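S.K.: below: sequence and its predicted model.
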Amino acid sequence: MATERAWTPHGAYVLTGTGYDPRGQVVRAGRTVTPDSAPDLAAMLRVALLCNDAALEPPGDGSTQWRALGDPTEAALLVAGARLGLDHAELKRELPRVAEIPFDSDRKRMTTLHSRSDGGFQVACKGAPEAVIRPEVLADALEVAAQAGARAEELARRGYRVLALAGGDVAGGAGPPATWESGLSLLGLVGLMDPPRSESEPTITACRRAGVVPLLITGDHPLTARAVADRLGIASRGAEVTTGERIREGGVELTEVRVCARTTPEQKLDIVQAWRGAGHVVAMTGDGVNDGPALRRADIGVAMGGRGTEVARQAADLVLADDNPATIVAAVEEGRRVYANVRRVLLYGLAGGTAEIVVMLLGPFLGMPLPLSAAQILWINLLTHGLPGVALGAEPVDPDAMRRPPRPPEESVLGAGLWRRVLFMGAFISVVTLVVGAWARETGRPWQSMLFLVLGATQLGVALGSRARPGSLANPFLLIAVGAALGLQVAGVYLPPLRELLGTEPLAATDLLVACAVSGLGYAVMRLQARLRPERPPGQDPRRAEGA
């Protein structure tokens, strides 16, 4: 955050520089100014330095950049004063703080009282323009207040966070705090730019594509919120900005709000609760003390680890160590990958298990008294549910995972038609296996060995057909696991020690080719089913499941 614009009733200024580095210049009408040549600006920035609790930390400990200690907004004001040539430490010694009225979300301003060497006191006040430019606070003429209000709106419309600064002198006793914020003089406005990270716009785009509804809830001016929302694509350009005052008055459907400005912590909490009450999963991001209640109430509270306050970090479920919003999208993608793999493994395991049960139950009715021995069943389970099952759980994310809307929170893990796919694939594997076994029995072939080989190999074909990225080497472990399992399945028919253990007979080369060809149907049918029945229908309402 940086102070880029300043305005006083006597003129407008531009501040140059990078980040929190105090080196920079203040320019007016193309000329660099100093405290002596711009006393109006110097008076305003002195108030900004006095009514301030932040500090700047110079480069060190391997860092090459100046860092802000405390609120970033106040740190940006310290930088502005330094670029004009003001000394913060000297000013605090000259006018030590003796009392303060801290900032809160209702008053939207902060006031400090400083003792002067002559026994009097100086008042320094900063806050939102609408909280400072008020008749009960200022003693200025109405023309000056109107001029400042128009300038504040202009800066806000350009995306600046605007603060108004006022000051005054108190002779003799300080009086009660209620009297400090009256009869002050408006010193001017500052426009601070808090530019979105370069990753923010693609993050919002990715969220929208994934069916996540982005909301902007801020304490800034509505025009500032409008400019940021337009820049990031959070809401359509014609969408209305709702304010905390309108929410307080009632009659606002909170789940229809996309951009909300000048909100209090209670109103942020109300918005989160409204979306949760409508059945959505809500993720709330924040970094300030005022975000704490909403972070705690949200389904997933996400705090910033770098710039976030300790209150926000303690209230959140997750802390972003890099403060990068793109990490949220990566986390959503990883969550979808894990969930998809759980469903993938369930489909593969339950379909194979169903097929084995059906084969054992129906085999005797087709003239096969004992389709498989106990050892053969255990061998098939060991090979199919062992390494291949584990490897399926490590499948990479589906390329289309972030183009689908979220699943409804109430949906079971076997929902969205998965149990039907389990029954279909189980029935298909059963039919293929029983047909091959019956054919082998009728033609005088070793039918039990062929049934044993086809039942195991067809399940392995289903595993290959379940891949998230078929035709690639994205998960080589699965290819190795399936290859090894298939080799051991064939070895169970040909190696004498395994034949003796499993009770199988060797197959002729033609019989082996028939078994392998039929088993390949498991892969083909699984791929065809995945194409015809995607995980989520494209037309499902994305807002049914998630809001953020």
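M.R.: Perfect, thanks for sending it.
S.K.: when you work out contacts or count neighbours from here on, use the C-alpha atoms and nothing else.
M.R.: OK.
S.K.: helix or strand for the one residue sitting closest to the centre of the chain, which one?
M.R.: Central residue of the chain (Cα atoms, centre = their mean): residue 328, 2.9 Å from the mean position. Per DSSP states H and E, residue 328 falls inside helix 326-362.
S.K.: alongside the first one, take a look at this:
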Amino acid sequence: LRVYARTTPDQKLDIVQAWRASGHVVAMTGDGVNDGPALRRADIGVAMGQRGTEVARQAADLVLADDNLATVVAAVEEGRRVYANVRRFLLYALAGGTAEILVMLLGPFLGMPLPLLPAQILWINLLTHGLPGVALGAEPVAPDVMRHPPRPPDESVLGAGLWPRLLAMGALVAGVTLVAGVWARETGRPWQSMMFLVLGATQLGVALGSRARPGSLANPFLLLAVATALALQAAGIYLPPLRALLGTESLPPVDLAIACALSGLGHVAMRVHRRLFPGRPPRARSAPGPAPG
């Protein structure tokens, strides 16, 4: 830890440049006229709104109306929550899309010429990407989020291992769906309706497994959204108007229970995958040397 006291405006500017040259995202706080150059050069200039000078406020990117630095910490925490929820939704949505593509591509090789009808795919997308997708954006912040170092500025939102995770989850959802379809076809059951139900329900299980704080009621909207989507998915099989629209057939209660049990694999796999691969934060960079001058 290095502490600089009674620094001149040039030295403040050199300190900011040294940290940026080391690859860090630099935030500079200040309230005086001499802080203006460093506030402008930093990635995020933070000025005091009450006791800060007009020069400092004009040079800064962010003005603290209450002059409380704790507000910066709260803003960083909220930003990390939003970023994590964006990644959470991308994992959920892209894994579901990957699963649907794999089902449609691999189904014909398993003796199912048309695994799902176009209306059935649209119905699944409407339910899985609708309310549950919106509810994932309301997930609370993870308990340990502020203990992670910042991510590299040039890292893609799909970086840090997200691509392999979504491909793995997509393959798992597709595998569960295809196994259910093959089993239903071999036992004389309406296999297309079984695949329709399992594919949608398993994706909803993945949504539940993506929660930031599992086992709590921190985001009850997600629980309600998943329950509503699951009920509408079942309605697509049991309500005559929806059956006619989607081209599905009714399933006996035993098959419905089997489909619901299979959908739980999506939740379990997501929890296990997050425990094994928690997305470790990047290694913190070393601090720069003494500022010149």
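M.R.: Nice, I can see it. Every value quoted in this text rests on a predicted model; they were computed, and no experiment measured them.
S.K.: related to what we said a few turns ago, what about whatever helix or strand comes next after the helix holding residue 328 of structure 1, how far off from structure 2?
M.R.: As assigned by DSSP H and E, the chain's next helix or strand after helix 326-362 of structure 1 is helix 374-384. Aligned to structure 2 and superposed, helix 374-384 of structure 1 gives a mean residue distance of 0.3 Å (mean Cα distance after the TM-score superposition for structure 1).
S.K.: quick one on the thing from earlier: now which residue in structure 2 aligns to the residue nearest to the centre of structure 1?
M.R.: Counting by TM-score structural alignment, residue 328 of structure 1 lines up with residue 72 in structure 2.
S.K.: contacts only, for its match.
M.R.: Listed by Cα atoms under 8 Å, 6 or more residues apart in numbering, the contact set of residue 72 of structure 2 is empty.
S.K.: distance of it relative to residue 195 of structure 2?
M.R.: Between residue 72 of structure 2 and residue 195 of structure 2 the computed distance is 49 Å (Cα to Cα, to the nearest Å).
S.K.: try residue 180 of structure 2
M.R.: 6 Å.
S.K.: residue in structure 1 matching residue 133 of structure 2?
M.R.: Match for residue 133 of structure 2 (TM-score structural alignment): residue 389.
S.K.: check the offset of stretch 96-112 of structure 2 from the chain's centre.
M.R.: With Cα atoms, centre = their mean, to the nearest Å as the basis, stretch 96-112 of structure 2 stands 25 Å off its chain's centre.
S.K.: and it, which stretch of structure 1?
M.R.: Aligned by TM-score structural alignment, stretch 96-112 of structure 2 corresponds to residues 352-368 of structure 1.
S.K.: and for residue 89 of structure 1, the neighbour number?
M.R.: The number of residues packed near residue 89 of structure 1 is 10, by other Cα atoms under 10 Å.
S.K.: map it onto structure 2.
M.R.: Counting by TM-score structural alignment, residue 89 of structure 1 has no partner.
S.K.: in which helix or strand would I find residue 89 of structure 1?
M.R.: For residue 89 of structure 1, the host element (DSSP H and E) is helix 88-94.
S.K.: buried set for that helix?
M.R.: Along helix 88-94 of structure 1, these residues count as buried under the neighbour rule (16 or more other Cα atoms under 10 Å): residue 88.
S.K.: and for the match of stretch 96-112 of structure 2, what's in contact with it?
M.R.: So stretch 352-368 of structure 1 is contacted by 369-372, 377, 423, 425-430, 433-434, 438, 455, 459 (Cα under 8 Å, 6+ apart).
S.K.: done for today, thanks.
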